[in-house]
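>>> Below are the sequence and a predicted model for it; my questions follow.
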Amino acid sequence: MTKLSASAALADFRASGSPWLALPFFAGGAADAVAARVDERIAAGAEVLPAPQNIFAALALTPLPEVKVVILGQDPYPTPGDANGLAFSYVGARRLPASLKVILAEVEPDKATRGDLTPWARQGVLLLNSALTVEAGQAGAHLRYGWAALADEAVAAVSARATPAAFLLWGAQARARAALVDRDRHGVFESGHPSPLNRARDFPGSAPFGRANAWLAERGLAPIEWRLP
């Protein structure tokens, strides 16, 4: 079992000097309150995921000035060893999660074998979950802990920049944040959730990656290499 201190992870992230630290979530004490609540669960014996060094991975790997694309998820995979702090990213040893397989099919149909999305994050794709922590075996356990304010503020901060970015919003939760985006400056590409449980099946064939790259190219920005190594 991985022993985690959310407060220690927060302290380490603060020490990094990340531009994201200017968000009210970090500057106003909300981050400390969320970390304390997570640590209460740890003290009670809960196994919290991901590993401490990965809690703020999405923000650490993709600084605010470098964001070109925003993709929002819900919370980390609840199986130990599967999540690395990036939305939808999978580093487990079993077959790819169903939703991720559907996502990657839009990049290279029937060729997806790896699910670590770190290469996307390093190119400027902010892969941010609504909740940065979860408990083993309990998906959604921390969705109401206060993490959502961070996702709201991050979206608003990207929207407030002069540099354009593409927002890929999948499913009701992500699409609800479209209201935070200045559509005159940024691209918003919405669709249903990639989960196979989505009966509308309105994600397959939506070509989010090609559309985002075309939009970026029209504005003189380098496209993302979506194919994973």
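Cool, got the structure.
>>> going forward, measure contacts between C-alpha atoms and count neighbours the same way
OK.
>>> How much space separates the residue sitting nearest the centre point of the chain from Ala15?
Geometric centre of the chain, nearest residue: Leu128, 1.9 Å, by CA atoms, centre = their mean. As judged by CA to CA, to the nearest Å, Leu128 and Ala15 stand 20 Å apart.
>>> So the residue nearest to the centre of the chain sits against Gly73, correct?
Yes. Leu128 is within contact range of Gly73, at 6.1 Å (criterion: CA atoms under 8 Å).
>>> what do the two both touch?
Listed as contacting both Leu128 and Gly73 by CA atoms under 8 Å, 6 or more residues apart in numbering are Ala87.
>>> So which elements touch whichever helix or strand Leu72 is part of?
Leu72 belongs to strand 69-73 when assigned by DSSP states H and E. Packing partners of strand 69-73 (3 or more CA pairs under 8 Å, 6 or more residues apart in numbering; DSSP states H and E): strand 125-129, strand 166-170.
>>> another structure for you, compare them:
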Amino acid sequence: MSRRLVGSCREEPIQTGCTGIHSSGEGSLYNMFGNDWDEVLQQETQADYFNNIRYALAAEYKTQTVYPPKEDLFSALKLTPYHKVKAVIIGQDPYHGAGQAHGLSFSVRPGVRVPPSLKNIYKELQDDLGVPVPKHGSLIHWAEQGVLLLNAVLTVREGQPNSHQGLGWQTFTDAVIRELNERTEPMVYMLWGSHAQKKGAFINRDKHLVLESTHPSPLAAHRGFLGSRPFSKANDFLVSQGIKPIDWTIPEN
């Protein structure tokens, strides 16, 4: 996306009430996520680049169909507080089809057809841990246990993958990874594909476990993702650090 989009529609930044990016009142910026991420990311949400994102998104949501819906923009950070993160799974940008994206990387709401990449994630999950393949694509159960499902870019135009690559989101999500890296407790990073692996530059591999493979998309999954056993490796590491393992089994309801 062209950078000139950032300067458009300057009279009114995006408004999403208590569920997303706020437009008025300094206090609203301090309760954007509703948990400890507000304090951790305070410097980012007050930065000029973040304000530019707000204005750019205001124009985009007015003139384009943008996913996820405003109320789901920060679902990953809201569902998984900073102090509870055990693992991070980084996606590229949201699904760009109607009704798919809801703010969590690779996840879709129940009732939405499971996308191909997630089907391969489920296949690897079954092969790795022997758990049944879920009938839906919601990964909220993971998020609530401490799996941060973060896309590198948090928004996208309908039918236009990578359309918000130039909006500034990478600066924000880089900051998220840097802040996690500074936390005392070790965690697991699952970096699937080249876009996710760029975030590896901000991770101390002496403290954290970094699991890298190809992307789980049908084009790449057979070149390294399938058979990589990331879920058992993650739990083995967590247990070795005295941290409760993740229940990767997806409940049916």
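Received the coordinates, thanks. As the structure is a computational prediction, the values presented were derived from the model and not from experiment.
>>> so what number do they get for TM-score?
The TM-score (TM-score structural alignment, normalised by the length of the first structure) is 0.91; 224 aligned residues with a CA RMSD of 1.9 Å.
>>> any idea which of the helices and strands packed on strand 69-73 of the first structure is most buried?
Per residue and on average, the most neighbours among those fall to strand 125-129, with a mean of 27 (mean count of other CA atoms under 10 Å).
>>> Let me know the angle separating that strand from strand 166-170.
Taking axes from the mean of the first three to the mean of the last three CA atoms, to 10 degrees, one finds strand 125-129 of the first structure and strand 166-170 inclined to each other by 30 degrees.
>>> matching residues in the second structure for strand 125-129 of the first structure?
Under TM-score structural alignment, strand 125-129 of the first structure corresponds to residues 147-151 of the second structure.
>>> ranges for the strands of the second structure?
Listed in chain order, the strands found in the second structure under DSSP state E are 66-67, 87-91, 147-151, 156-157, 188-192, 209-213.
>>> Give me the mean deviation of the fourth one from the first structure.
Same thing as strand 156-157 of the second structure. After superposition onto the first structure, strand 156-157 of the second structure sits on average 1.1 Å from its aligned residues (mean CA distance after the TM-score superposition for the first structure).
>>> for the last one, same thing?
Comparison of strand 209-213 of the second structure with the first structure after fitting gives an average deviation of 0.7 Å (mean CA distance after the TM-score superposition for the first structure).
>>> now that strand, how far from the chain's geometric center?
16 Å (CA atoms, centre = their mean, to the nearest Å).
>>> now the fourth one
Between the mean C-alpha location of strand 156-157 of the second structure and the chain-wide mean there is a distance of 15 Å, by CA atoms, centre = their mean.
>>> Same check on the second one?
With CA atoms, centre = their mean as the basis, the distance from the averaged C-alpha position of strand 87-91 of the second structure to the chain average is 6 Å.
>>> With the first structure overlaid, report how far that strand is off on average.
Compared with the first structure after fitting, strand 87-91 of the second structure deviates on average by 0.5 Å (mean CA distance after the TM-score superposition for the first structure).
>>> which residues of the first structure does that strand align to?
Mapped onto the first structure using TM-score structural alignment, strand 87-91 of the second structure spans residues 69-73.
>>> contacts for the matching stretch?
With contact meaning CA under 8 Å, 6+ apart, stretch 69-73 of the first structure is reached by 87-88, 124-130, 155, 165-170, 174, 212.
>>> Quick check: buried residues in that stretch?
Val69, Val70, Ile71, Leu72, Gly73 (16 or more other CA atoms under 10 Å).
>>> I'd like the distance between the first one and Ala11 of the first structure.
When you say that, I think you mean Val69 of the first structure. Distance of Val69 of the first structure to Ala11 of the first structure, computed by CA to CA: 27 Å.
>>> now do the second one
Noted for Val70 of the first structure: a distance of 25 Å to Ala11 of the first structure, by CA to CA.
>>> Of the helices and strands packed on strand 69-73 of the first structure, which is nearest Leu49 of the first structure?
Within these, the stretch nearest Leu49 of the first structure is strand 125-129; the backing value is 12.8 Å (CA to CA).
>>> so how far is that closest one off the chain centroid?
Here strand 125-129 of the first structure is found 3 Å from its chain centre; the criterion is CA atoms, centre = their mean.
>>> with the second structure superposed, average distance for that strand?
Once the two are superposed, strand 125-129 of the first structure sits an average of 0.5 Å from its aligned residues in the second structure (mean CA distance after the TM-score superposition for the first structure).
>>> Which residues does that strand contact?
Against strand 125-129 of the first structure from outside (CA under 8 Å, 6+ apart): 58-59, 62, 67-76, 86-88, 121, 151.
>>> and if you look at stretch 235-247 of the second structure?
Lys86, Trp142, Gln145, Gly146, Pro186, Met187, Val188, Leu209.
>>> Pipe the residues you listed into CSV and attach distance to Glu60 of the second structure per row.
Below are the contacts of stretch 235-247 of the second structure laid out as CSV (distance: CA to CA, whole Å):
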residue, distance to Glu60 of the second structure
Lys86, 34
Trp142, 30
Gln145, 33
Gly146, 31
Pro186, 38
Met187, 35
Val188, 34
Leu209, 37
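>>> of those, buried ones?
Looks like these have Lys86, Trp142, Gln145, Gly146, Pro186, Met187, Val188, Leu209 buried, using 16+ other CA under 10 Å.
>>> any idea how far Leu139 of the second structure is from the last one?
For Leu209 of the second structure, the distance to Leu139 of the second structure (CA to CA) stands at 21 Å.
>>> how about His208 of the second structure, what's its partner in the first structure?
Using TM-score structural alignment, the partner of His208 of the second structure in the first structure is His186.
>>> thinking its match is in contact with Ala165, fair?
Yes. In this structure His186 of the first structure lies within contact range of Ala165 using CA under 8 Å: 5.3 Å.
>>> what do these two both touch?
Common neighbours of His186 of the first structure and Ala165 (criterion: CA under 8 Å, 6+ apart): Ser159.
>>> So what's the residue count around the counterpart of Ala58 of the second structure in the first structure?
Mapped onto the first structure by TM-score structural alignment, Ala58 of the second structure lines up with Asp39. Asp39 of the first structure is flanked by 19 other residues according to other CA atoms under 10 Å.
>>> same thing with Arg199 of the first structure?
When neighbours are defined as other CA under 10 Å, Arg199 of the first structure has 9 of them.
>>> where along the stretch 151-253 of the second structure do the helices fall?
Along the stretch 151-253 of the second structure, the segments classed as helices by DSSP state H, counting those that start in this stretch run 169-182, 194-197, 230-240.
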